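Colleague: Sequence first, then the predicted structure, then my questions.
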Amino acid sequence: MADTAELKTDGRRNGKRRKLWVRIIGGLLGALVLFIGIMFIVNVISTKAEQKRIDAYGQYVQVDGKKMNVLIQGSGEQTIVLLPGQGTASPALDFKLLIDELIPEYKVVVIEPFGYGLSDRTDKERTTENIIGEIHEAVQQLGLKRYILMGHSITGLYSVSYVKAYPDEVQAFVGIDSSVPNQPGMDAKLPLRSMKFLQDSGLMRLLKAVSGNPYKSLDFDEHTKEQLNLISNQVSNNPTMINELKHLGSNFKNAEQLTYPKDLPVLLFAQSNNEHNKQWIPLHEEQAKQSSQGKLIPMEGPHYLHHTKYKEIAAEFKEYIAKIQLKPAQ
């Protein structure tokens, strides 16, 4: 009988413990749901309020029935069409330091693809074919016939297809730590749903606030730093950008055998301290050799080399262009 009584007592204790844990876990889950709900509301309110604080720049051109924003500065005889890396919130402002170094001698046209900067978003699939077609339509709307194609990161992937599609227009390609079509690891699955959740829930805004202003130590003026943050809160991980990431693996796969024409001048600035890809410099050396006038310039710095090495990039670019023979019209 004593054993039975002890068992009943232990059962009651275990039952109370279980109920206590259920209450604790339920309370924590409730607090988490409440926290996320508050963050969502704060994010919606803040996003709407911040829209009014963004200063317009550039001009719109009609592409595929939508508005694509472009920034044109400088009046030099030669034109540079400047394209951003994947996910760059505001290409025109992100390139500002480099643009200021180039415009005394060149006309610089920054194109903000759909989903970037002040451009509209689009539901059209973000395949390389669609992206370069839209960029080219913007170029045509601006009446550009011959130009140097310059770009950061993912532009290195799209540009090989762009040059192949429009060989009589591109006079040279300049890559700023640009992607290489045959670089490894681009078939990895990305946490797209998690990225979208972080943005939509407002948790991304919180993470940015905790981590501090990423532009604080850079040479941008304070107003530009503020605008970059405001636009980033508006466009980061939007559906168009997420769709581009969805197609990242297939876009690389479809381009892995593509190379630049032998007669196309190619200047590549590549991060020499890339710890994630030890083959980064050899890959760019190989790509530079595809051109009879190819040149690789390794630079130590962050992936966004134009944030810290903008003076060096501009100086090296001008020296290179002065020495080489630009691709003639076909």
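Modeller: That came through, no problem.
Colleague: from here on, contacts and neighbour counts on C-alpha atoms
Modeller: Will do.
Colleague: all helices for the stretch 151-300 of the chain, in order.
Modeller: Counting by DSSP state H, counting those that start in this stretch, the segments of the stretch 151-300 of the chain that form helices are 155-165, 192-201, 203-211, 222-235, 239-246, 248-255, 280-288.
Colleague: Let me know which of the ones you listed is the nearest to residue 53.
Modeller: helix 222-235 (7.8 Å; CA to CA).
Colleague: elements contacting the closest one?
Modeller: In terms of contacts (3 or more CA pairs under 8 Å, 6 or more residues apart in numbering; DSSP states H and E), helix 222-235 is packed against helix 2-51, helix 91-94.
Colleague: Touching the helix or strand immediately after the longest one in the chain from outside, list them.
Modeller: Put plainly, it is helix 2-51. If you walk from helix 2-51 toward the C-terminus, the next helix or strand you reach (DSSP states H and E) is strand 59-63. Counting by CA atoms under 8 Å, 6 or more residues apart in numbering, strand 59-63 makes contact with 67-71, 119, 134, 137-138, 141-142, all of which sit outside it.
Colleague: Alongside the first one, take a look at this:
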Amino acid sequence: MKIREAITTKVSTRTSKILNILVKILGAIIIAIVLFLAIVYTVNLISNKSEQRRIEPYGQLVPVDGKNMNVLIQGDGEETVVLLPGYGTAAPALDFKALIDELSPFYKVVVIEPFGYGLSDLTKKERSTENIVSEIHEALQGLHIDRYILMGHSISGLYGIDYVNKYENEVSAFVGLDSSVPSLSERKIEASALRALNLLKKSGLIRLQMKLSADPIAELPFDDTTKEQMRLINRQNIYNPTQLNEAGSMYTNFKGAENLSFPKNLPLILFVQANHPVTDRWLPEHVNQVKDSVDGKVITFEEGHYLYRTKAKEIVENFRSFMKEIK
């Protein structure tokens, strides 16, 4: 009996020691994780403030809905081209640089940076198509621009089709740059996913992930100064509350535009990537958009979604030829 008790006591003591070791290890791991997250959070705060001071202003601020919207204007042609960015473009006025340089010898080029983009303010206002379109129009009204060609990339094709129906008397043509089509809806993003992204952004983990990942800006056809400014602005704007709101509103915005079409008499030219990596409906749906237009045309490029970065010269040449043909 005494031997059994001794063995039990010995086993119990050994188990207790093992448990104590495990608890200490677990505690050390928890402390290490907390310390790591605290360092990441602090570095993110310090970096954000430091990088804000290194961003070089460009364009001009226009009062819109009680806030400031950044707009870049280049060129002094008789006709005006208004450029609208795709979703999540960090600094539209910089990203469109090659296209602006090709357009500006012939047109007055106006690049709109919607709220949450580039150097524009953030907004808590719902990112519905109605609100976004209204804000863009208010910016142009503030600049006394009331006749123009609308040129939009990606998601701006969705906003653009609503815009030209509301302000048909102001828009003289629409140009799509691999623009979104209402019939090809984006997936619905759950609120929980958006909250998680917001938390990751605030924690600094998004910055860390970007630091450890390949730099998507490194290979862009821009000079080093422009690329560095794009990196700085991207780290400020990525997953900001305004852009997350827009992402959460996207499914509803697509559904709301399903029955919209471009006005029949509005000149319409769409530059489209020939081979979409996800859907074989991309090109046919764009062709479908122009089929009822009096002056409609689709031009394809063997390029990716951001075709205006590398095909700016070809885009402008084809666009100018199209505009001459319809006059």
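Modeller: Yep, that arrived. Keep in mind the model is a prediction, meaning the values are calculated, not measured.
Colleague: List the TM-score for the superposed pair.
Modeller: Overlay of the two chains. TM-score (TM-score structural alignment, normalised by the length of the second structure): 0.92; 325 aligned residues with a CA RMSD of 2.0 Å.
Colleague: For my notes, please list the helices and strands packed on helix 222-235 of the first structure in JSON lines and give distance to residue 194 of the first structure and mean neighbour count for each entry.
Modeller: Written out in JSON lines, the entries for these read as follows (distance: least, CA to CA, whole Å; neighbours: other CA atoms under 10 Å):
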{"stretch": "helix 2-51", "distance to residue 194 of the first structure": "14", "mean neighbour count": "13"}
{"stretch": "helix 91-94", "distance to residue 194 of the first structure": "24", "mean neighbour count": "24"}
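Colleague: In CSV, list those helices along with distance to residue 266 of the first structure.
Modeller: What follows is these, written out as CSV (distance: least, CA to CA, whole Å):
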stretch, distance to residue 266 of the first structure
helix 2-51, 39
helix 91-94, 22
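Colleague: Which one, of these, ends up nearest to residue 316 of the first structure?
Modeller: Between residue 316 of the first structure and these, the shortest gap by CA to CA is with helix 91-94, which sits at 19.8 Å.
Colleague: Now that closest one on the second structure. Mean distance?
Modeller: After superposition onto the second structure, helix 91-94 of the first structure sits on average 0.7 Å from its aligned residues (mean CA distance after the TM-score superposition for the first structure).
Colleague: Quick check: what element follows that helix along the chain?
Modeller: Proceeding C-terminally, helix 91-94 of the first structure gives way to helix 96-102 as the next helix or strand, assigned by DSSP H and E.
Colleague: so how far is the following helix or strand past that next one from its chain's centroid?
Modeller: The first helix or strand that comes after helix 96-102 of the first structure along the chain, using DSSP H and E, is strand 107-112. Offset of strand 107-112 of the first structure from its chain centre (CA atoms, centre = their mean, to the nearest Å): 16 Å.
Colleague: do the same with stretch 181-199 of the first structure
Modeller: In terms of CA atoms, centre = their mean, the centre of stretch 181-199 of the first structure is set 13 Å apart from its chain centre.
Colleague: Count the neighbours of the closest residue to residue 72 of the second structure other than its chain neighbours for me.
Modeller: Sequence neighbours aside, residue 59 is the residue nearest to residue 72 of the second structure in space, at 4.0 Å (criterion: CA to CA, 6 or more residues apart in numbering). The burial count assigned to residue 59 of the second structure is 17, neighbours taken as other CA atoms under 10 Å.
Colleague: Surely residue 59 of the second structure is in contact with residue 68?
Modeller: No - counting by CA atoms under 8 Å, residue 68 is not a contact partner of residue 59 of the second structure; they are 11.8 Å apart.
Colleague: circling back to that earlier point, now distance to residue 261 of the first structure and mean neighbour count too, for the helices of the stretch 151-300 of the first structure, in a markdown table please.
Modeller: Conversion of the helices of the stretch 151-300 of the first structure to a markdown table gives the following (distance: least, CA to CA, whole Å; neighbours: other CA under 10 Å):
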| stretch | distance to residue 261 of the first structure | mean neighbour count |
| --- | --- | --- |
| helix 155-165 | 8 | 21 |
| helix 192-201 | 35 | 16 |
| helix 203-211 | 42 | 14 |
| helix 222-235 | 35 | 18 |
| helix 239-246 | 26 | 20 |
| helix 248-255 | 14 | 18 |
| helix 280-288 | 11 | 19 |
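Colleague: Quick one: closest of those to residue 44 of the first structure.
Modeller: Of all those, helix 192-201 comes closest under CA to CA, at 8.7 Å.
Colleague: The second structure: matching residues for the closest one?
Modeller: Structural correspondence for helix 192-201 of the first structure: residues 194-203 of the second structure, per TM-score structural alignment.
Colleague: how far away is residue 210 of the first structure from residue 37 of the first structure?
Modeller: In this view, residue 210 of the first structure and residue 37 of the first structure are 19 Å apart by CA to CA, to the nearest Å.
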